[in-house]
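**Student:** only geometry, no sequence info:
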């Protein structure tokens, strides 16, 4: 991957359909998501189609699914398939995996194999969909392995459109996605690189507090059009968190074209804009050489 030639790195995109047509969500949850996001089901690109889309824009993208088999009973898209497909398009795609923490020791073994053998570069957690609290000690062996492997862990935070409008929210509990629950993880795994995904409605201030207090906690800006960002998020992105905020779209729910058009209208300092769009992610993901693990402004 030639980072210098990239215009941006999108750290939050979803593989929603496998090569054989298997979807990442059950029909019930997919239908609710489509209603919530509108047009969500109009286009569910394959991974090769995602590669072509981002290559056309001279962007790179982190790709993952969500393994929530324990809570939902719905089989996941294979992490191996995602890793292999991304490897075939390594000029623009970066594979993350998702391993259900309820799988215990099997999850730890799988995480190690996915990084060491399959080339996975990070892990995605969706506590509300996976049905666990991030500070549950059940997940700690998996976090320990990820920390030891030296790759990031990305946690969904805030409200989710998945399950919205379904009676009982489809069994999805929003409380598990309070970013303050990830604070314990940052304390107990001090070298683990963490990404808090999305503007964390209704816990935006909690996310900002954790990210400013813990040196290796970052925030991605996916899932919302920037025109709806809370003012305090924009203020912190421009100042205390300028080295720890990351561009993410949530593609295909939100396209990077729409996100970037709205981001261009925000009052972001010229020196900060390239950090958010590419530089911070390149460093965090280890794409910029031996200094990649250094986080600027850690003492903020």
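**Tutor:** Perfect, thanks for sending it. The shown structure was predicted, so the numbers you read here are calculated from the model rather than taken from an experiment.
**Student:** Going by C-alpha atoms from here, please, whenever you check contacts or count neighbours.
**Tutor:** Fine.
**Student:** Would you state the strands of the protein in chain order?
**Tutor:** 8-14, 59-64, 93-95, 123-125, 153-156, 194-197, 217-220, 245-246 (DSSP state E).
**Student:** okay, these in JSON lines with distance to residue 115 and mean neighbour count next?
**Tutor:** Putting the strands of the chain into JSON lines (distance: least, CA to CA, whole Å; neighbours: other CA atoms under 10 Å) gives the following:
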{"stretch": "strand 8-14", "distance to residue 115": "18", "mean neighbour count": "26"}
{"stretch": "strand 59-64", "distance to residue 115": "14", "mean neighbour count": "25"}
{"stretch": "strand 93-95", "distance to residue 115": "10", "mean neighbour count": "27"}
{"stretch": "strand 123-125", "distance to residue 115": "10", "mean neighbour count": "25"}
{"stretch": "strand 153-156", "distance to residue 115": "13", "mean neighbour count": "23"}
{"stretch": "strand 194-197", "distance to residue 115": "17", "mean neighbour count": "27"}
{"stretch": "strand 217-220", "distance to residue 115": "21", "mean neighbour count": "27"}
{"stretch": "strand 245-246", "distance to residue 115": "22", "mean neighbour count": "31"}
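**Student:** With distance to residue 229 added, can I get the ones you listed in JSON lines?
**Tutor:** Below are those laid out as JSON lines (distance: least, CA to CA, whole Å):
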{"stretch": "strand 8-14", "distance to residue 229": "17"}
{"stretch": "strand 59-64", "distance to residue 229": "22"}
{"stretch": "strand 93-95", "distance to residue 229": "26"}
{"stretch": "strand 123-125", "distance to residue 229": "23"}
{"stretch": "strand 153-156", "distance to residue 229": "17"}
{"stretch": "strand 194-197", "distance to residue 229": "13"}
{"stretch": "strand 217-220", "distance to residue 229": "12"}
{"stretch": "strand 245-246", "distance to residue 229": "13"}
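**Student:** With respect to residue 109, which of those lies nearest?
**Tutor:** strand 123-125 (13.7 Å; CA to CA).
**Student:** Show residues contacting that closest one.
**Tutor:** Identification of contacts with strand 123-125 by CA atoms under 8 Å, 6 or more residues apart in numbering yields 64-66, 96-100, 146, 151-156.
**Student:** mind redoing it with 6 Å?
**Tutor:** 96-98, 153-155 (CA atoms under 6 Å, 6 or more residues apart in numbering).
**Student:** What of stretch 82-98?
**Tutor:** Residues contacting stretch 82-98 (CA under 6 Å, 6+ apart): 1, 60-64, 66-67, 79, 120-124.
**Student:** Spatially, which two of these are the most separated?
**Tutor:** Farthest apart among the contacts of stretch 82-98 by CA to CA are 1 and 67. That separation is 27.1 Å.
**Student:** Could you check which of the two is surrounded by more residues?
**Tutor:** More neighbours surround residue 67 than the other of residue 1 and residue 67, with 27 against 13 (other CA atoms under 10 Å).
**Student:** okay, pairing it with this:
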């Protein structure tokens, strides 16, 4: 295995007592995708060790307003030099509740939020969400959104690239990390996002849909300095996804930027990272 650093910007884990039923429920709507880990922190760390991954960003989603505080608590227990968890909130949480979550997260070195429009019942550019975005921007957090379509919500456009563009226009100082190369199964339209310096592109679940040649073409249409490697673990194998990047006919410097350098520079803004 090559001795190098890799950051996976899109993973999922659950508390040990919840992981089995969470994976079972999610697997019912995951199409051809099946989990490669048991969904626990230990399972992810074992996968990271096997793949040679330095750090994983763990995305948590509050599907109910009552889950937001529990996710905060879980995130605070797993944050480490190898795990950067994202907190979440639900649109039905009050502004005061969200503010408290952000403050407590920041005190633990966490300054990222994950939101999933379909699972949480909102549109990315819904003006009812703007007070939350203003708070996130003011407190110096970034947001990771599920973007594009979703395998469990066919035809749903709550996270469309057009809505992402509208948000980026409205909040020019808010760092927005799109998942799935800008928008899952909207790859013919993601170039409308490339002109916004506050939009970043995590790349998971793209090559598995379009193949290596088309994946390479998508990468080359996006800004190379704003691309993040991601796997959506446990739904793909981390080691296999690194091998995909290594196998692409793109410059070695771009591979290194995707696998580590871009995310390293980005996360240094939001936490202290060891020098490589």
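**Tutor:** It's in. These figures come from a predicted structure and were not determined experimentally.
**Student:** count of neighbours near residue 217 of the second structure?
**Tutor:** Around residue 217 of the second structure there are 12 residues (other CA under 10 Å).
**Student:** Oh, that last question was meant for residue 166 of the second structure, not what I typed.
**Tutor:** Neighbours of residue 166 of the second structure (other CA under 10 Å): 14.
**Student:** Need the counterpart of it in the first structure.
**Tutor:** Following TM-score structural alignment, the counterpart assigned to residue 166 of the second structure within the first structure is residue 184.
**Student:** Please name the nearest non-neighbouring residue to its match.
**Tutor:** Excluding the flanking residues, the one nearest residue 184 of the first structure by CA to CA, 6 or more residues apart in numbering is residue 135, at 5.9 Å.
**Student:** Likewise for residue 167 of the second structure?
**Tutor:** Per CA to CA, 6+ apart, closest to residue 167 of the second structure is residue 125, 5.5 Å.
**Student:** now residue 85 of the second structure
**Tutor:** In space, residue 85 of the second structure comes closest to residue 58 once its chain neighbours are excluded; the distance is 4.4 Å by CA to CA, 6+ apart.
**Student:** what's the burial count for the aligned partner of residue 109 of the second structure in the first structure?
**Tutor:** Aligned against the first structure by TM-score structural alignment, residue 109 of the second structure finds its counterpart in residue 119. When neighbours are counted by other CA under 10 Å, residue 119 of the first structure registers 18.
**Student:** Show me where the stretch 101-250 of the first structure has its helices.
**Tutor:** Ranges of helices in the stretch 101-250 of the first structure, per DSSP state H, counting those that start in this stretch, are 105-116, 127-130, 140-149, 180-188, 204-213, 231-237.
**Student:** Which residues lie in contact with the counterpart of residue 281 of the first structure in the second structure in this structure?
**Tutor:** Superposed on the second structure with TM-score structural alignment, residue 281 of the first structure falls opposite residue 263. Going by CA under 6 Å, 6+ apart, residue 263 of the second structure touches residue 228.
**Student:** quick one: residue 263 of the second structure and residue 145 of the second structure, what's the gap?
**Tutor:** 16 Å (CA to CA, to the nearest Å).
**Student:** do the same with residue 21 of the second structure
**Tutor:** For residue 21 of the second structure relative to residue 145 of the second structure (CA to CA), the value is 24 Å.
**Student:** Residue 118 of the second structure now?
**Tutor:** 10 Å.
**Student:** Once you drop chain neighbours, what's closest to the match of residue 109 of the second structure?
**Tutor:** If the residues on either side of it in the chain are set aside, residue 119 of the first structure comes closest to residue 83, at 6.8 Å by CA to CA, 6+ apart.
**Student:** Could you give the number of residues near the equivalent of residue 53 of the first structure over in the second structure?
**Tutor:** Matched by TM-score structural alignment, residue 53 of the first structure corresponds to residue 47 in the second structure. A total of 19 residues lie near residue 47 of the second structure under the criterion other CA under 10 Å.
**Student:** Residue 143 of the first structure now?
**Tutor:** Around residue 143 of the first structure there are 23 residues (other CA under 10 Å).
**Student:** And for the one 5 residues further on?
**Tutor:** Applying other CA under 10 Å, we find 13 residues neighbouring residue 148 of the first structure.
**Student:** Translate the residue nearest to residue 85 of the second structure into the numbering of the first structure.
**Tutor:** Per TM-score structural alignment, residue 58 of the second structure is aligned with residue 63.
**Student:** contacting residues around its match?
**Tutor:** 13-14, 95-96.
**Student:** List just the nearest of the residues you listed to residue 272 of the first structure.
**Tutor:** residue 13 (22.6 Å).
**Student:** And the closest one? What does it align with in the second structure?
**Tutor:** Using TM-score structural alignment, the partner of residue 13 of the first structure in the second structure is residue 11.
**Student:** Contacts only, for its match.
**Tutor:** Taking CA under 6 Å, 6+ apart, one finds 58-59, 232-233 in contact with residue 11 of the second structure.
**Student:** hmm, 10 Å instead?
**Tutor:** By CA atoms under 10 Å, 6 or more residues apart in numbering, the contact list for residue 11 of the second structure reads 39, 44, 56-60, 83-85, 204, 230-236, 238.
**Student:** Surely residue 217 of the first structure and residue 244 touch.
**Tutor:** Yes. Using CA atoms under 10 Å, residue 217 of the first structure is in contact with residue 244, at 7.4 Å.
**Student:** Pull the number of nearby residues for the corresponding residue of the second structure for residue 162 of the first structure.
**Tutor:** Here residue 162 of the first structure is matched to residue 152 in the second structure, going by TM-score structural alignment. The burial count assigned to residue 152 of the second structure is 15, neighbours taken as other CA under 10 Å.
**Student:** got it, and residue 164 of the second structure?
**Tutor:** 27.
**Student:** same question, residue 118 of the second structure
**Tutor:** Number of residues near residue 118 of the second structure (other CA under 10 Å) recorded here: 20.
**Student:** which residue in the first structure lines up with it?
**Tutor:** Aligned partner of residue 118 of the second structure by TM-score structural alignment: residue 128.
**Student:** That match against residue 176, yeah?
**Tutor:** Yes. Counting by CA under 10 Å, residue 176 is a contact partner of residue 128 of the first structure at 5.2 Å.
**Student:** Need the residues touching each of those two.
**Tutor:** In contact with both residue 128 of the first structure and residue 176: 134, 156-159, using CA under 10 Å, 6+ apart.
**Student:** Same list, those, but as CSV with distance to residue 110 of the first structure please.
**Tutor:** What follows is these, written out as CSV (distance: CA to CA, whole Å):
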residue, distance to residue 110 of the first structure
134, 19
156, 21
157, 24
158, 27
159, 29
